[in-house]
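# give me the fold of what follows.
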Amino acid sequence: MNSETGGTGSEDSNVVLYEVRGSVAVVTMNRPEYRNAQNSVMTYALDAAFVRAVEDDEVKVILLAGNGRHFSAGHDIGTPGRDVDAEYENRAVLWWDHVRKTGGDQRFAREMEVYLGMCRRWREIPKPTIAVVHGACIAGGLMLSWVCDMIVASEDAFFSDPVVRMGIPGVEYFAHPWVLGPRRAKEILFTGQRFTAAEALDWGMLNRVVPRENLESESFALAEQIASMPSFGLALTKKAVNQCEDLMGMRSGMDSVFGLHHFAHSHNAEVASDSLGGMDARSMKTSAEQASNTGRG
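Sure, this is the predicted structure:
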């Protein structure tokens, strides 16, 4: 899905594209050469685009897509545009900025803002959101799709959260048991294997799987159907479902796992070469491919 117009007012207005088609806003990640790896520039550009859509009374539904061959390969852990030391005004949490902090203080402050905090902020967008997923949807890509209310995927889409290979218990927005169920969550985390769109649909993670050539049209048709409903009714319904998820323990569960996540980072920093257990984008990709070739049997 290619958005052609509009920037977001970010430092790089091309890293996220924004356009409105009728009553539907299309927010498109635009780092295709890096499989839409999410750096801070992209995170804050996404946030600006979502704010723009929320404030536009003509927009009823928001689509989130990715340009190029893939939806998103996850957090940026190795491109030339990686910007872990970039300074932004915090929008998701009331905490000091991570810049010029050290050790666990730095990691905790940054990830609470740009990873867990932003995802929670976007989950509460008062307009229906639909992730439009094709190709890779890995780790941080899962987080982006999971905060959306619905997910439409193409038949070629594939998914994984391989960060256990770093010794870390899953990505920061730890929704796995709620979107996959406990046993499937354990399977995909324990093995690090990719799973297909067909499997994700069967497990209840996706709403629809469509041929790649129909992904855009099917997503827009769904968005337009939703857009015919009263906006305030949609906002209240979304809040109702989210509140029920939280009453089932999702928010408190994420809080507890976020602590384990950072304990793992600190452990790595003590016993390995860095907080990621010595893994980088290349080694993660190679490991994931080897695991997928092994298969589940």
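# CA atoms for contacts and neighbours, from now on please.
Noted.
# mind listing what's buried in the helix or strand where A264 lies?
Under the criterion of DSSP states H and E, A264 resides in helix 250-271. For helix 250-271, burial by neighbour count (16 or more other CA atoms under 10 Å) applies to 250-251, 253-255, 257-258, 260-269.
# list the contacts of V61.
Under the criterion of CA atoms under 8 Å, 6 or more residues apart in numbering, the contact list for V61 reads 23-25, 127-130, 223-224, 226-227.
# and the residues you listed, which of them are in strands?
If you go by DSSP state E, the contacts of V61 have 24-25, 129-130 in strands.
# Proceed likewise with the subsequent sequence, for comparison:
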Amino acid sequence: MHTLETVSAQELVRFELEDNIATITLNRPEKRNALNFQAYDELEAALQFASTYEDVRCVIITGADPAFCSGDDVGEIMAAPKPANPKPLVSTVRHPVTPAAAAALACEKPMIAAINGAAIGWGMELAIFCDMRIASDKAKFGELFIKRGLVCDVGGFYRLPAIVGPAKAAELLFTGDIFDGAEAERIGFVSKTVPHETLMDEARALASRIASNPPLALRYMKEGLTRFSYGDPQEIGSWAIETIRKLMQTEDHREGVASFMEKREPVFRGR
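So this is what the prediction gives:
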């Protein structure tokens, strides 16, 4: 069972609580906050604790500069030999949603993504899981899964079309294009883009306005928005995980990872 002391003592995901606002900060700046096995575990724990701890009324998720989250640590998760008994992320998971995604989707508190830099791959998925998004003028976005021979996690299928519209979601998912905060605001992915130095002040001001409202009403307001805006993620998540598991066995996926590690253009062969 997670406590305030245990989540606050985490190494790769910091948890701070002040004035009923929990700030969860991905803390691998030297890796642009890429998520390895430990970071995924700590993020899941922080989200679960924030959801259940009654003193938390609003959650801000951000990254230690210079990035928000650059997605999976490709070298550790995709390219390197796996630990003997890793906590399931995708390749061995059997339940309908990956664990960190499940924790984000199940969080009962309003969540704000304060996107301070690159939000790429699963980093963009994490931003999608939040209820609101504010970007710094240094933010970059991209659903790069297609470039690795994979499909996205449940966020891209389940929420992105509702946020930006089905056609724009299709463009972002099919191309893996990178776009900036100004474009993110134009297409409605973020509420606004602000100067980098004011990002956290903006996020905290919004969180404070939210946290001042009655907690039970906030919880049910979020439940209603989720239920009627997005529906049930379980079927989508189950399909996404099974498809990712299949694609991780393909030559194109291995080529996508190898080309990234070797800093060259990939050659995909459809097998």
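# and which of the ones in strands among the contacts of V61 of the first structure is nearest F232 of the first structure?
Among these, T129 lies closest to F232 of the first structure (CA to CA), at 14.5 Å.
# show me what the closest one lines up with in the second structure.
Mapped onto the second structure by TM-score structural alignment, T129 of the first structure lines up with M111.
# from L218 of the second structure, how far off is its match?
From M111 of the second structure across to L218 of the second structure, the span is 11 Å (CA to CA, to the nearest Å).
# those two: who's more crowded?
M111 (26 against 19; other CA atoms under 10 Å).
# so that one touches I134, yeah?
No: applying CA atoms under 8 Å, one finds M111 of the second structure not in contact with I134, separated by 11.1 Å.
# quick one: contacts for the residue lying closest to F258 of the first structure once chain neighbours are set aside?
The shortest distance from F258 of the first structure to any non-neighbouring residue, by CA to CA, 6 or more residues apart in numbering, is to E172 (6.0 Å). By CA under 8 Å, 6+ apart, the contact list for E172 of the first structure reads 111, 115-116, 254, 257-258, 261.
# where does E172 of the first structure land in three-state SS?
At E172 of the first structure, secondary structure determined by DSSP: H, G, I helix; E, B strand; the rest coil is coil.
# from F108 of the first structure, how far out is it?
11 Å.
# how about S219 of the first structure?
The value you get for S219 of the first structure to F108 of the first structure, if CA to CA is used, is 36 Å.
# work out for me the element A203 of the second structure sits within.
A203 of the second structure belongs to helix 199-211, assigned by DSSP H and E.
# so where in the first structure does that helix end up aligned?
With TM-score structural alignment as the criterion, helix 199-211 of the second structure aligns to 215-227.
# buried ones in that stretch?
For stretch 215-227 of the first structure, by 16+ other CA under 10 Å, it's 215-216, 218-220, 223-224, 226-227.
# in the second structure, what residue corresponds to L46 of the first structure?
Match for L46 of the first structure (TM-score structural alignment): L43.
# its match: neighbour count?
L43 of the second structure has 27 nearby residues by other CA under 10 Å.
# same deal with the one 5 residues further on?
Counted with other CA under 10 Å, the burial measure for Q48 of the second structure works out to 21 neighbours.
# report the contact partners of the residue nearest the centre of the second structure.
Geometric centre of the second structure, nearest residue: L126, 1.2 Å, by CA atoms, centre = their mean. By CA under 8 Å, 6+ apart, L126 of the second structure lies in contact with 101, 104, 155.
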